[in-house]
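>>> Here you go, sequence then predicted model.
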Amino acid sequence: MKKLLIALALGLLTSSSAWAEISFAILPVEGKGGVSQVQIGEAETSLYKNMIESHKFKIVDRNRIQAIMQEQRLQTSGVIDPNKIVELGKIAGADKLIATTLYKDSSGDVVASFSVIDITTGSVERTAVEGTSNFTASDQGRMVAANILNSYPLLGEILGVAKGVFIIDLGQTHGLKPGDRLFVERKTQLLGDDGEVLFNEENRVGQLEVVKVSGDRTMTKLKSSVDANDPPAKGDWVSPEPIPMKDAVVSTTPLLPNITEGKLLLEDEMDQHYLVVNEGKGEAYRRGKLHLDATGNESIHAYTHYPPPWNNLDNFIIEGDVEFQPIEGKYQSMAIEFRSSGGYIESDSYFFLWYNDGEYRLGRYRQGKSFYILKGFTSPAINPGLEKNHFKVVAVGSKIDCYMNGKFVVGFEDEYWERGEVGFLASSGGYSVVDDVKLWEPVQR
């Protein structure tokens, strides 16, 4: 029987600092099916911009990629060959390649398909198609970036610990700031006595909080530990995103049954005009209510978010009234958006959305792209048509419960977004009215 050895990642795994910033080479976008050179350029520029501004990755300079391809006499359509991938990637010093094709579908909408290719293996490790109706080529480039951002976390390493201060190798260049939360993971391997890797394991160790940031180093303190006797240590991996990555968990019963309203933070009867509606038609405030009129919008919501001091909420209870207004189309939706940051176009947030036919959805936005946690379900608690609905969202930590008209609809648990703005989104082509919003501090019963 083979003797098993447990080796910590610090000693036997590739150093995590090597993976703190994955290096991507973005191939020139290939155009097919009627797209113009202008559209190709817009998609490529948007992809570069959003990848670079994420502060998560090293991006090989566009001119460098073009020069290498010319020197090696490579065409975009031919680089998919594994041998060509390894050749180009090694010359560029990249870990992975992004190959994107832009084309028009049968409806005339611009669509972007992409693949992420690993340089070491030459294999395609991720592929998807982004084809949101009425989106521009630039929008689709942003959607490709969002998909990649959602799939590859930024990873750093605990370099050392001194008097309760944890030093990590991520900093301002990676977008960190004081108060940010970091997840800590420990990787282990089970090895046989011949050195063969028999099993890899990744376990959550705890969370850190950013205290002080420099260019590429950060001082942090312990926020929580899974095991008080086994806190984070030198060599553990850290990330501003949940690691190990976990899927959101949906619940059909309340996750926060013992949470109730505490201090009233806001009572908005729509007479103080706190909110500014973006991309909406007409006056925002009419007849004592907030109007989000997105009729005529082809691909953008009418949207609004509460300003300071209600723009950095973590735990809260929000409730209010919403009424759909008559429109020409058959369907429309309304969403409560919360823990939102990054603005509308590049929003990172959660949303609870419902339609005028009783369907509801849960999801999170990443760089403005929706990733659904749950969709396609209906609830008798949601009043159909133009009837008024009273919504309520309870959020404490990673747990969120959603109610309509005093009845529980759905709950979910997810660690991605910790705090941010709260607001409303009326679907493109839709028209909703909001009134009597209250915002509470949650407390235990």
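Yes, it's here. Numbering: from 1, shown residues only.

>>> C-alpha from now on. contacts and neighbour counts both.
OK.

>>> Tell me where the stretch 1-150 of the chain has helices.
Secondary structure of the stretch 1-150 of the chain, counting by DSSP state H, counting those that start in this stretch: helices at 9-12, 37-53, 62-71, 82-92, 137-151.

>>> Among these, which comes closest to residue 161?
Across these, residue 161 has its closest neighbour in helix 9-12 (14.4 Å, C-alpha to C-alpha).

>>> here comes the other one, which I'd like you to weigh against the first:
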Amino acid sequence: MSFLPGKNILLGISGGIAAYKSAELVRLLVKQSANVRVCMTASAQAFITPLTLQALSGNPVHTELLDPQAEMGMGHIELARWADVILIAPATANTLARLTWGMADDLLSTVCLASTARLIVAPAMNQQMWKHAATQHNLQTLQHRGVTVFGPAEGVQACGDTGLGRMLEPADIVRELASCCATDQLLQGVRVLITAGPTREAIDPVRFLTNRSSGKMGYAVASAAVSMGADVMLVSGHVALDCPAGVSRVITESAADMLNATLDAAKQADVFIATAAVADYTPVNVADRKIKKNAATLHLEMQRTTDILATIKQTYPNLFTVGFAAETHDLMTYARSKLERKNLDMIAANSVADGKAFDQPTNALEVVWKDGHTSLPEMDKHALATALMQLVAAQYLQRKQPTHDHD
């Protein structure tokens, strides 16, 4: 079954050699009965002509920011309102940078700013440009804003280099797009509560104990849930991340603070996903003044913190609850034990041995539920979050209660 018939797809084409593939992409989208309109940058027209794409799409090609033929002469507003999806393929390094910085001096970039449509980019560039820190930073920023990334692929490039940077083949892009559209509204109206990031346990007014969690996985899960139609509340520790678009966020400090905020938010939740790295122990006594460096050693008496995940599940037994387990060894053993011990609906386990996962752009998960298990291989955390949320949505919709029952 195709999920593209009747979809209004605005195909943005930027100036790279992969633009020649855009003709085939338009043909395949039209074949899927999608409504296709094309927007080209000036440099894209050096690689392929608007006339070719007009013939294939059956619609005039848009190239000018202020188009006198457009509605009220404001082509960008007309296109922004029309599109269900904006797909930029190829998306060059320059285009990604311009989107990151919110440029609006040509038609394509302006439409992207003016539209609420889902934005998808299919990168295409030299392998070294793809690996450059600036490009990777731009991609991460866009993904945090909810932009979906297709690819790139690996192989021989037009310049003769070999590596990551090739645009996905048109058939693969259409397949990925159909998959996105199929899951877009799986969680429409579902209230999803997510915890993310580390907690801070105070020692004195200037020092605290924390951990290496960056919050990237939890924030990616929040973005994926929003893209599937969910109403998302994010309870987060202190992280160096922007709040994902469409997400409501509460920043907390300690494990106790996060527990209180989560208990309060859980009253209205349908799904709870606990990705936060919560401290297991906290100092018994917190000094009211900075501890001076007088003694050769310092002894801290620690006490257990309240288990947020277990407390939420005990308080709201009908709340569909997904736990996370970060382990250095015996991953599946600990994951299944935690699933059963805390009566969870699902658990996503990942290895943190040898520097994996924490503050890294990629991760891999073993996702376990009572009568099933799926391995999600190492991939970008945003792609991984989408795959995880598809599993969560499938299990939630299968098991959800006929009424919302946790008072």
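Received it, and whenever you're ready, just let me know what you need. In this text the structure is predicted, and so the values were computed from the model without any measurement.

>>> Can you give me the TM-score here?
Once superposed, the chains reach a TM-score of 0.27 (TM-score structural alignment, normalised by the length of the second structure), with 182 aligned residues with a C-alpha RMSD of 7.1 Å.

>>> one step back: so which of the helices of the stretch 1-150 of the first structure is the most packed in?
Mean neighbour count (mean count of other C-alpha atoms under 10 Å) peaks for helix 137-151 among these, with a mean of 23.

>>> following that helix, which helix or strand comes up?
Counting by DSSP states H and E, the next helix or strand C-terminal to helix 137-151 of the first structure is strand 156-162.

>>> Tell me, how many residues neighbour residue 333 of the first structure?
Residue 333 of the first structure is flanked by 23 other residues according to other C-alpha atoms under 10 Å.

>>> after the lengthiest strand in the first structure comes which helix or strand?
If you go by DSSP state E, the first structure has its longest strand at strand 197-213. Per DSSP H and E, the first helix or strand lying C-terminal to strand 197-213 of the first structure is strand 218-225.

>>> Next, the contact list for residue 36 of the second structure, please.
By C-alpha atoms under 8 Å, 6 or more residues apart in numbering, residue 36 of the second structure lies in contact with 8, 9, 10, 11, 26, 29, 30, 57, 59.

>>> Just confirm the fifth one is within a helix.
Just to be clear, that refers to residue 26 of the second structure. Yes: assessed with DSSP: H, G, I helix; E, B strand; the rest coil, residue 26 of the second structure lies in a helix.

>>> ok, back up a step: from the contacts of residue 36 of the second structure, which land in helices?
26, 29, 30, 57 (DSSP state H).

>>> Derive a ChimeraX selection command for the buried subset of those.
Burial among those is assessed by 16 or more other C-alpha atoms under 10 Å; the matching ChimeraX selection reads:
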select :26,29,30,57
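
>>> Out of the ones in helices among the contacts of residue 36 of the second structure, which comes closest to residue 372 of the second structure?
Residue 372 of the second structure lies nearest to residue 29 out of these, by C-alpha to C-alpha, at 35.4 Å.

>>> Pretty sure residue 293 of the first structure sits against residue 302.
Yes: with contact defined as C-alpha atoms under 8 Å, residue 293 of the first structure reaches residue 302; the gap is 6.2 Å.

>>> So residue 175 of the second structure lies in a helix, does it not?
Yes: using three-state DSSP, the assignment for residue 175 of the second structure is a helix.

>>> give me the number of residues near it?
Neighbourhood size, residue 175 of the second structure [other C-alpha under 10 Å]: 12.

>>> could I get the helices of the stretch 1-150 of the first structure as JSON lines with distance to residue 111 of the first structure?
Shown next, in JSON lines, are these (distance: least, C-alpha to C-alpha, whole Å):
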{"stretch": "helix 9-12", "distance to residue 111 of the first structure": "41"}
{"stretch": "helix 37-53", "distance to residue 111 of the first structure": "10"}
{"stretch": "helix 62-71", "distance to residue 111 of the first structure": "22"}
{"stretch": "helix 82-92", "distance to residue 111 of the first structure": "24"}
{"stretch": "helix 137-151", "distance to residue 111 of the first structure": "7"}
